[in-house]
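A.B. asks: Okay, sequence plus prediction incoming.
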Amino acid sequence: MIKLMNINQRTREILPGLVVSVVVAAAATFLSEHYGAPVMLFALLLGMGLNFLSADGKCKAGIEFTARSVLRFGIALLGMRITLGQITGLGWKPVVLVMSLVVVTIFISVVAAKLLGFNKFFGMLTGGATAICGASAALALSAALPNHPQKEKATLFTVIGVSALSTVAMITYPMIAKWFDLVPQIAGVFLGATIHDVAQVVGAGYSMSTETGDTATVVKLMRVAMLLPVIVCAAMITRMQGAEDGTGQRPPLLPMFAVGFLVLACINSTGWVPAIVQTGINDLSRWFLVIAISALGMKTQLKELASVGVKPILLMIGESIFLVVLVLTILHFWF
């Protein structure tokens, strides 16, 4: 009875903030569908416009819960996008390409971040977002990395930056593929290996041809699959350096949301999951992530993001340019 009362009390505490986050996410989705801009960007901007709610007693607990727990659920559900068949279908070269570019891009990003005077975890955050799957990777890595005073600010900046760069890439990268006269399959590998977010990869790929779009989507999903080992590596680095998770405890070697990601990917690889279930879970994952980013937006203020200066912007642009040059070089000499 006491346990039930505690659950009811906790529900009443988180419900106002959760409802506000859902409403903001719905508004962001509506705007995205009608104006074509990334839904994550709209969710962040609308959330930041309501940042005063995070200081309100009625909404604060729910916003905190949404930004933390709903985020982790959304990341775990991303596993339903991946199958082993998709990864092996294109052969070993694209697999090696994706693994190499993720490792090299994150390493270079960490080095560049330290040279610019930033924490190495910021380099991992921006590098992972650039190399893996944009805003989703930024949110997943943020959840795996230790807490620090600037963590949420860095996460929000990374999501905004990678969403904007992904939109630019969707428009400009097909032009680059045509300028280099890439055949459809190679163009698909290029687009899937360089554009940040899945939706933008699909848009850019199918704007060129069906074959390019199919190849780009599979290569992109290979990059999404790299999310799990990168999260594990981030957790290992955090533990080895004795960093804490904000509660006085060392973070787990394999976070539970990463376990969920792996389990769902394995289940999806069996081929037993109906297409309608896959679509439903993918839509649910997207909704969870949009709701969570709305809550993260409400936890920050625009003036804080405006104070980051020009160096982080140059870092993210440099990472994107580096990734394009790296992929084009590998395609030229190896494919």
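C.D. replies: The structure has been received and is ready for your questions. Residues are numbered from 1 along each chain as shown.
A.B. asks: When you work out contacts or count neighbours from here on, use the C-alpha atoms and nothing else.
C.D. replies: OK.
A.B. asks: Which residues does the helix or strand hosting Gly280 contact?
C.D. replies: With elements taken from DSSP states H and E, the one containing Gly280 is helix 275-298. Residues outside helix 275-298 that contact it (C-alpha atoms under 8 Å, 6 or more residues apart in numbering): 21-22, 24-25, 39-40, 43-54, 63-64, 66-68, 70-71, 73-78, 80-81, 136, 152, 156.
A.B. asks: following that helix, which helix or strand comes up?
C.D. replies: Per DSSP H and E, the helix or strand that comes after helix 275-298 is helix 302-306.
A.B. asks: Number of residues surrounding the closest residue to Pro184 other than its chain neighbours?
C.D. replies: Leaving aside its sequence neighbours, Pro184 sits nearest to Thr212 (C-alpha to C-alpha, 6 or more residues apart in numbering; 4.9 Å). Neighbourhood size, Thr212 [other C-alpha atoms under 10 Å]: 24.
A.B. asks: again with Val110
C.D. replies: Residues near Val110, counting by other C-alpha under 10 Å: 22.
A.B. asks: thought it was touching Leu116?
C.D. replies: No. With contact defined as C-alpha atoms under 8 Å, Val110 does not count as touching Leu116 (9.9 Å).
A.B. asks: In three-state terms, label the residue nearest the centre of the chain for me.
C.D. replies: Nearest to the geometric centre of the chain sits Ser136, at 1.6 Å (C-alpha atoms, centre = their mean). Per DSSP: H, G, I helix; E, B strand; the rest coil, the local secondary structure of Ser136 is helix.
A.B. asks: So it versus Asn147, what's the distance?
C.D. replies: Distance, Ser136 to Asn147, using C-alpha to C-alpha, to the nearest Å: 18 Å.
A.B. asks: what's the span of stretch 236-248, first residue to last?
C.D. replies: With C-alpha to C-alpha, one end of stretch 236-248 sits 17 Å from the other.
A.B. asks: Now that stretch: buried residues?
C.D. replies: 236, 238-239, 243-245 (16 or more other C-alpha atoms under 10 Å).
A.B. asks: repeat for stretch 177-184
C.D. replies: In stretch 177-184, counting by 16+ other C-alpha under 10 Å, buried: 177, 182, 184.
A.B. asks: Check it against this one:
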Amino acid sequence: MGVTLTRAAWLPGVAVAAGAAAVALAVSALFPAVPLLTAAVVLGILVAQLPAAQSHLRGSLAPGLALSSRRFMRIGVVLLGFKLSLVDVASLGWGVFLSTVAIVLITFGGTWLLGRVFRLPGHEPLLLATGFAICGASAIGAMSGVVRAKSSEQAHPVALVTLCGTLAIVVLPALWHPLALDNLQFGHWVGASVHDVGQVVATAQIAGSSALAVALVVKLTRVVLLAPIVAVAAVVERRRFRPNPDAAKPPLVPLFVVGFLAAILLRTFLVIPEPVLSTIDGIQTALLAMALFGLGAAVNLRRLVTTGWRALAVGLLSWALIAVLALAAVHLFS
């Protein structure tokens, strides 16, 4: 009976998250420049601002939205590994690969340091660093599960990485020709600096298929770094954790990180039929869309505007940092 009641408690929130994912898909289909996952986050943020919805989000929908934003996020991250092949990463060449790693690490460390300088509370500096350096709101969700961040600590990072990633879809193409970048250089810049995979596709596709291919390989190379960075955070959190004698420590390496790495290895060394990959991609996209709607539904824009100016400053500075570093890498290695 307890399990039945628990499942019943999950159902309303999960159903709403699934419906929101369907709406986000429709929006993305009608407006191809709007990435599906970005639409899902924005939809969650907008719903969270409706007075009539807030009591439901905190009440009957809360268990299902929490399940979506945590467990579905982890499953989606595991399946994301099937997009990655180490062969594709190796095709970049050592110069591009090492510069991409350097950009991620410098942006991660720089954003975390900015968060500390601006006195952001709790895990906000870490979550901002993860989102801006690696892969947007998906990375924030993955890191949040490892460090056990509160919903309030995720709200500003999710809103800001969504804002800056959406702005990138407009700003980077406007700078493409003034910066005298050719198509492949533009694709490299987009892949190295834009946060979410969908935002990368929306931004790079205007320069053609070759630019999009380069952008995706560079971007997915950044995604590969999600596993080691989250694993290191898990180790640090394990050492900081001071449980009571009956409590268990956080896992040394989260299971979803192991699954993510296993998926990458399977994609690299096995020939997986295209229909299977397409099915996995569809499931992964649906799960992440539901998870990101759940994360967006925890964002309080009024709080962000009135008390989140420090987080906004950190987000904008981090966005500028990664864009400048990526542009420097383009000129050095393209």
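C.D. replies: Now that the structure is in, tell me what you want to look at. On a predicted model such as this, the values are computed, not experimentally measured, just so you know.
A.B. asks: Would you pull the TM-score for this pair?
C.D. replies: The TM-score (TM-score structural alignment, normalised by the length of structure 2) is 0.88; 325 aligned residues with a C-alpha RMSD of 2.3 Å.
A.B. asks: circling back: can you redo the buried residues of stretch 177-184 of structure 1 as TSV with secondary structure and distance to Ala216 of structure 1?
C.D. replies: Compiled in TSV, the buried residues of stretch 177-184 of structure 1 are given as follows (DSSP: H, G, I helix; E, B strand; the rest coil; distance: C-alpha to C-alpha, whole Å):
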residue	secondary structure	distance to Ala216 of structure 1
Ala177	helix	12
Leu182	coil	13
Pro184	helix	10
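A.B. asks: what about Met40 of structure 1, helix or strand, and which?
C.D. replies: Going by DSSP H and E, Met40 of structure 1 is in helix 39-49.
A.B. asks: Next, the angle from that helix to helix 275-298.
C.D. replies: Put simply, helix 39-49 of structure 1 runs at 30 degrees to helix 275-298, going by axes from the mean of the first three to the mean of the last three C-alpha atoms, to 10 degrees.
A.B. asks: now the helices: where do they sit in the stretch 1-150 of structure 2?
C.D. replies: 2-30, 36-48, 51-58, 62-67, 73-80, 86-90, 94-117, 124-130, 136-147 (DSSP state H, counting those that start in this stretch).
A.B. asks: hmm, back to that, I'd say the residue nearest to the centre of structure 1 and Ile75 touch.
C.D. replies: Yes. Contact criterion C-alpha under 8 Å: Ser136 of structure 1 and Ile75 qualify, at 7.2 Å.
A.B. asks: still on that earlier bit, which of the buried residues of stretch 236-248 of structure 1 fall in helices?
C.D. replies: 236, 238-239 (DSSP state H).
A.B. asks: Aligned counterpart of Met124 of structure 1 in structure 2, please.
C.D. replies: By TM-score structural alignment, Met124 of structure 1 lines up with Leu126 in structure 2.
A.B. asks: distance of that match from Gly308 of structure 2?
C.D. replies: 16 Å.
A.B. asks: Neighbour count for the two, which is higher?
C.D. replies: Leu126 (25 against 14).
A.B. asks: give the contact list for that one.
C.D. replies: Leu126 of structure 2 touches 112, 115, counting by C-alpha under 8 Å, 6+ apart.
A.B. asks: Surely Cys319 of structure 1 and Phe107 touch.
C.D. replies: One correction, residue 319 of structure 1 is Glu, not Cys. No. Judged on C-alpha under 8 Å, Glu319 of structure 1 makes no contact with Phe107 at a distance of 10.6 Å.
A.B. asks: which residues do those two both contact?
C.D. replies: In contact with both Glu319 of structure 1 and Phe107: Gly127, using C-alpha under 8 Å, 6+ apart.
A.B. asks: The two: which has the busier surroundings?
C.D. replies: Glu319 (23 against 17).
A.B. asks: Which strand or helix spans the more buried one?
C.D. replies: Per DSSP H and E: helix 311-334 holds Glu319 of structure 1.
A.B. asks: So which bits of that helix are buried?
C.D. replies: Applying 16+ other C-alpha under 10 Å to helix 311-334 of structure 1 flags 312, 315-317, 319-320, 322-324, 326-328, 331 as buried.
A.B. asks: just stretch 75-95 of structure 2 next, same as before
C.D. replies: Under the neighbour-count rule (16+ other C-alpha under 10 Å), stretch 75-95 of structure 2 has 75-85, 88-89, 92 buried.
A.B. asks: can you list those residues in JSON lines and add distance to Leu37 of structure 2?
C.D. replies: Shown next, in JSON lines, are the buried residues of stretch 75-95 of structure 2 (distance: C-alpha to C-alpha, whole Å):
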{"residue": "Ile75", "distance to Leu37 of structure 2": "15"}
{"residue": "Gly76", "distance to Leu37 of structure 2": "12"}
{"residue": "Val77", "distance to Leu37 of structure 2": "13"}
{"residue": "Val78", "distance to Leu37 of structure 2": "16"}
{"residue": "Leu79", "distance to Leu37 of structure 2": "15"}
{"residue": "Leu80", "distance to Leu37 of structure 2": "13"}
{"residue": "Gly81", "distance to Leu37 of structure 2": "17"}
{"residue": "Phe82", "distance to Leu37 of structure 2": "18"}
{"residue": "Lys83", "distance to Leu37 of structure 2": "16"}
{"residue": "Leu84", "distance to Leu37 of structure 2": "18"}
{"residue": "Ser85", "distance to Leu37 of structure 2": "22"}
{"residue": "Asp88", "distance to Leu37 of structure 2": "24"}
{"residue": "Val89", "distance to Leu37 of structure 2": "24"}
{"residue": "Leu92", "distance to Leu37 of structure 2": "26"}
